[in-house]
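Asks: generate coordinates for the sequence data below:
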Amino acid sequence: MTSKTSPESPLPIRTVLQMVGGWIGKLGTVWVEGQITDLSARGGTVFLTLRDPVANVSARVTAPRGVYEATVPRPADGARVVVHVKPDFWVNRGSFAFTALEIRPVGVGELLARLERLRQLLAAEGLFNADRKRRLPFLPGTVGLICGRDSAAERDVLENARRRWPAVRFKVEEVAVQGPYAVGEVTEALAKLDADGDVEVIVVARGGGSLEDLLPFSDETLVRSVAACRTPVVSAIGHEQDSPLLDLVADVRASTPTDAAKKVVPDVGEQLSLVRQLRDRGRRVVSGWLDREMSWLTSTRSRPSLADPVRELERRAEQVDALRERTRRSLTSSLDRAGDDLTHVRGRLVALSPAATLERGYAIVQRPSGEVVRRAKDVAPGALLTLRLPDDRLTVRTEPAEYEPTEIAPAEKPAEDKSSKPRKSRKKPESPETS
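Replies: Okay, here's the model as predicted:
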């Protein structure tokens, strides 16, 4: 229809508004959720504004007094409600509003069920895993603080942190911490502090409140923004029993804003005491080590090898002399025993030698060819024989004679020297025969 309009043939405003009203009327009735603000009643009609819990969006709603009073409990400003509405467009004024057909308050049980479903969804994505949480810096130079305007949480964090470490610096972002604007302002402040290179840790602080007051800190948009921060985030929302989803995704959870100040900065008194303890401990360790080394050095210096080094050399010289004398005695004894053995063997050889037999008056009878004559009957009369004596030889001629066999007594064995130990001979020497 708009294609048929032109500057020469425009549509009347009433026609356009009627068309808008017709389009809106096609929407029909819908259920919507929001937070009530600007609640007022005039006559038989109740007027209120329904704000989106996350975005900065609102719409006017009119409800007959009977519909409003039929709601149990009766809703007030700030209450979360679900409203069955019918969109209306007034052509005469060109205004838009919803007409409430039924109002249902959102109970605590339903809110908790929604939060539990959101918690399970975010946990499945790994946003609450402990391995993705970062450690806080030991002594941050600048701390970012997100809190309400002139709130007690801001004073608790600043005063306790400066009492613990007076040199700490803060960058404070004051935002709405409840209501429809809380999520947007907190998310914007978080992004601003995260982009600041001087800020080393961010604290999100708020005092206690009801479940509805703390709902912005369980919003999915804010939780995902905290998970995406590069700067460590400390959550200090409500009291110990309060547990919004921001506590689960933050790197560190503090039970109260005062506890957050204790976790962010160290106590200068405690650190000085720790330094003194470590210094004393180091002094004791070094002193003990020096005492042990001095004791070892004194013990080493008192040893004879260092107290009188020449005495050790003399002792070693005495050992060398004793070993030399022992070696000399051992060698002399070995030579004496070998000499005695040699003398005994020599005596035995002399005693068993044919020359010794000849010295006792015997002679060896040989033929001119050198053959030894052993029996007289083997010699012919007139034969030349050689008599071998101890010192020389004698040639004789035999005469005929009658043969008479003679028994020769075996030669006496020389007496053995009992003082020596001659080696035993396996073969007994034979006595020489004489003619």
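Asks: going forward, measure contacts between C-alpha atoms and count neighbours the same way
Replies: Will do.
Asks: which helices and strands sit right next to the top strand by length along the chain?
Replies: The residue-count maximum for a strand in the chain (DSSP state E) belongs to strand 30-42. Contacts defined by 3 or more CA pairs under 8 Å, 6 or more residues apart in numbering; DSSP states H and E place strand 30-42 against strand 45-51, strand 80-90.
Asks: and the shortest one, what's buried?
Replies: When neighbours are counted by 16 or more other CA atoms under 10 Å, the buried residues of strand 45-51 are found to be 46-51.
Asks: which residues of the chain fall in helices?
Replies: Ranges of helices within the chain are 13-25, 65-69, 108-124, 152-164, 182-195, 220-227, 245-249, 257-264, 268-301, 304-307, 309-352, 354-359, based on DSSP state H.
Asks: return the distance of the first one from the chain's centre.
Replies: Between the centre of helix 13-25 and the centre of its host chain there is 74 Å, according to CA atoms, centre = their mean, to the nearest Å.
Asks: could you give me the buried positions within that helix?
Replies: Neighbour-count burial for helix 13-25, counted by 16+ other CA under 10 Å, picks out 17-18, 21.
Asks: wait, residue 403 sits on residue 376?
Replies: Yes - applying CA atoms under 8 Å, one finds residue 403 in contact with residue 376, separated by 6.7 Å.
Asks: and the two? Which one has more around it.
Replies: Here residue 403 and residue 376 are compared on neighbour count by other CA atoms under 10 Å; more neighbours surround residue 376, at 14 against 9.
Asks: for the more buried one, give me its contacts.
Replies: Residues near residue 376 by CA atoms under 8 Å, 6 or more residues apart in numbering: 403, 435.
Asks: same deal with residue 154?
Replies: Counting by CA under 8 Å, 6+ apart, residue 154 makes contact with 145, 147-148, 205-206, 257.
Asks: neighbour-wise, which of those leads?
Replies: Result: residue 257 is most packed of the contacts of residue 154 (other CA under 10 Å), 30 neighbours.
Asks: find the nearest non-adjacent residue to it, please.
Replies: Excluding the flanking residues, the one nearest residue 257 by CA to CA, 6 or more residues apart in numbering is residue 236, at 5.1 Å.
Asks: mind listing what's buried along stretch 136-152?
Replies: In stretch 136-152, counting by 16+ other CA under 10 Å, buried: 136, 140, 142-148.
Asks: with stretch 121-128 instead?
Replies: Using 16+ other CA under 10 Å as the test for burial, stretch 121-128 gives 122, 127-128.
Asks: next up, for comparison:
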Amino acid sequence: MRSVAVKVAQWIDRLGSIWVEGQITQINLRPGTRTAFLVLRDTSADMSLSVTCDPGLIRSSPIPLHEGSRVVVFGKLSFYTGRGTLSLRALEIRPVGVGELLARIERLKALLAAEGLFDTRLKRPVPFLPSTVGLITGRASAAERDVCTVAENRWPAVRFKIHNTAVQGPTAVAQIVRAIADLDADPDVDVVVLARGGGSVEDLLPFSDEALCRAIVAATTPIVSAIGHEPDSPLCDLVADVRAATPTDAAKRLVPDAAAESAGVRELRERSAAALRGWVQRETHALNQLRSRPVLADPLRELGHRHDEVARLRASAQRCVEQFVRTEAIATRHLREKLTAVGPAATMARGYAVVQRVNGTERQVVRSIEDAPTGSQLRVRVADGALDAAVLGAKALGRSKRPATDKTDDTDAGRN
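Replies: A predicted model of the protein is given here:
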């Protein structure tokens, strides 16, 4: 038994490396272990093969590997004599079929994202009511029928320019790119719709082509992508200006609903009329309040109040002025009486006189007998007039002499 097992192991070890395609039915990847275990099953026959590999091969796969994934494994067969089992030591694992397509699409998606083609700032706005819609779809397809029917039901005046192209297969990309260029060059087309019904990953592969994605970005006309159904997400959905879940959704996004818009207009008109009526009522109420105020109800009332106040102020001012005048008149009279009492006229009225010596045109008040020698001409001023006299003689009274002055002021008083 042992010899047979050893010889079988030696014979298998001499075999070279091989490629094996199959479907993963079991994955055993435990944390901390250096070996991962897989089971490959032949989809066309009830046969399976054990596979061992480094855990890094599974973790570094371009697409996640799980049970049910189809892969191609490159490795070398080995026979374990202890258990008598045959296994394949995998050196490389590649996804095939849908997995390979998805991996290729993911690599292209990363490239386009790095170039910024998915940036929302590059998205062009779709016009609110396009006059002409360019439609790229398959001939007599359900997508064409859905877009046209829904759009015409929503807005009967909408017009279409339809380009029927292949939507799957090797010629689809070239025809779709040419149709986009033709519609983009047409000045009557306001928006372009790229529509297709649902399908498998292989059927939708043309809509993830790099050339088509770059043509959509280069177009100046807004492009709406309506490919497949909601779960489908080809790359053209990411580079298009608007992504619609279905062709029917694209038609709803393109044109407004005429009935809904009419209802909206009616509602806005009613709201505007109500708002205008409310504004008029508020302003009318405000005007009535202003008119009911006393100052506007009887504008002359304040003038009458002010007239009475002005009259009172004038009477008060007049009384103040009259009182001031009376007070000043009394003060003036008192001052005049004081001046009269101490003035020369009052002094002369009491028997005094002013004696002046006349020397030609000059007059000098006589203050001493020495100022008027014998023979001098005198002018004697009394209370009721003046007398002309002459000095006949002089007699001293024995009192001290007063110094003479040269003043000729008629107001100086002296005793005769």
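Asks: can you give me the TM-score here?
Replies: The TM-score (TM-score structural alignment, normalised by the length of structure 2) is 0.63; 319 aligned residues with a CA RMSD of 3.9 Å.
Asks: quick one on the thing from earlier: list just the nearest of the buried residues of strand 45-51 of structure 1 to residue 195 of structure 1.
Replies: Residue 195 of structure 1 has its nearest neighbour among these in residue 51, at 30.0 Å by CA to CA.
Asks: what residues does stretch 250-258 of structure 2 touch?
Replies: 126-130, 146-148, 150-151, 154-155, 158, 193, 224-226, 243-244.
Asks: drop anything exposed from these.
Replies: Buried by 16+ other CA under 10 Å: 126, 130, 146-148, 150-151, 154-155, 158, 193, 224-226, 243-244, out of the contacts of stretch 250-258 of structure 2.
Asks: which among the residues you listed gets closest to residue 332 of structure 2?
Replies: Scanning these for proximity to residue 332 of structure 2, where the rule is CA to CA, the winner is residue 126, at 101.7 Å.
Asks: who's in contact with the nearest residue in space to that closest one that is not next to it in sequence?
Replies: Closest residue to residue 126 of structure 2 apart from its sequence neighbours, by CA to CA, 6+ apart: residue 222 at 6.0 Å. For residue 222 of structure 2, the contact set (CA under 8 Å, 6+ apart) comprises 123-126, 190-192, 240-241.
Asks: please repeat the previous calculation with a cut-off of 6 Å.
Replies: With contact taken as CA atoms under 6 Å, 6 or more residues apart in numbering, residue 222 of structure 2 is in contact with 124, 126, 191, 241.
Asks: now the equivalent of residue 259 of structure 2 over in structure 1: closest residue in space, sequence neighbours ignored.
Replies: Under the alignment (TM-score structural alignment), residue 259 of structure 2 maps onto residue 269 of structure 1. Take residue 269 of structure 1 and drop its neighbours on the chain: the residue closest to it by CA to CA, 6+ apart is residue 164, 7.6 Å away.
Asks: what does the one you found align to in structure 2?
Replies: In structure 2, residue 164 of structure 1 lands on residue 154 (TM-score structural alignment).
Asks: for its match, give its distance to residue 251 of structure 2.
Replies: Distance, residue 154 of structure 2 to residue 251 of structure 2, using CA to CA, to the nearest Å: 9 Å.
Asks: cool, residue 115 of structure 2 as well?
Replies: According to CA to CA, residue 115 of structure 2 stands 30 Å off from residue 251 of structure 2.
Asks: repeat that for residue 241 of structure 2.
Replies: Distance, residue 241 of structure 2 to residue 251 of structure 2, using CA to CA: 15 Å.
Asks: same question, residue 75 of structure 2
Replies: Per CA to CA, residue 75 of structure 2 is found 53 Å from residue 251 of structure 2.
Asks: more crowded one of these two?
Replies: residue 251 (24 against 21).
Asks: could you report the separation of the more buried one from residue 270 of structure 2?
Replies: Taken as CA to CA, the span from residue 251 of structure 2 to residue 270 of structure 2 is 29 Å.
Asks: ok, residue 52 of structure 2 next?
Replies: Applying CA to CA, the value for residue 52 of structure 2 to residue 270 of structure 2 is 76 Å.
Asks: rewinding a little: the contacts of residue 154 of structure 1 into CSV, with extra columns for distance to residue 310 of structure 1?
Replies: Listed next are these as CSV, based on distance: CA to CA, whole Å:
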residue, distance to residue 310 of structure 1
145, 79
147, 85
148, 88
205, 82
206, 85
257, 79
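Asks: need the max-distance pair from the residues you listed.
Replies: 148 and 257 (12.0 Å).
Asks: ok, which of the helices of structure 1 comes nearest residue 386 of structure 1?
Replies: Of the helices of structure 1, nearest to residue 386 of structure 1 by CA to CA is helix 354-359, at 14.3 Å.
Asks: structure 2: matching residues for that closest one?
Replies: With TM-score structural alignment as the criterion, helix 354-359 of structure 1 aligns to 344-349.
Asks: neighbours around residue 359 of structure 1, how many?
Replies: The local packing of residue 359 of structure 1 (other CA under 10 Å) involves 12 other residues.
Asks: that one: what's its closest spatial neighbour, skipping adjacent residues?
Replies: Take residue 359 of structure 1 and drop its neighbours on the chain: the residue closest to it by CA to CA, 6+ apart is residue 390, 5.8 Å away.
Asks: touching, the one you found and residue 356? I think so.
Replies: No - using CA atoms under 6 Å, residue 390 of structure 1 makes no contact with residue 356, being 8.3 Å away.
Asks: if I look at the residue nearest the centre of structure 2, how far off is residue 143 of structure 2?
Replies: A centroid search over structure 2 (CA atoms, centre = their mean) returns residue 121, at 19.6 Å, as the residue closest to the centre. Note on residue 121 of structure 2: its distance to residue 143 of structure 2, by CA to CA, is 29 Å.
Asks: quick revisit: right, and the residue nearest to residue 257 of structure 1 touches residue 259 too?
Replies: No - using CA under 6 Å, residue 236 of structure 1 is not in contact with residue 259; the gap is 7.8 Å.
Asks: what's the local residue count around residue 152 of structure 2?
Replies: 17.
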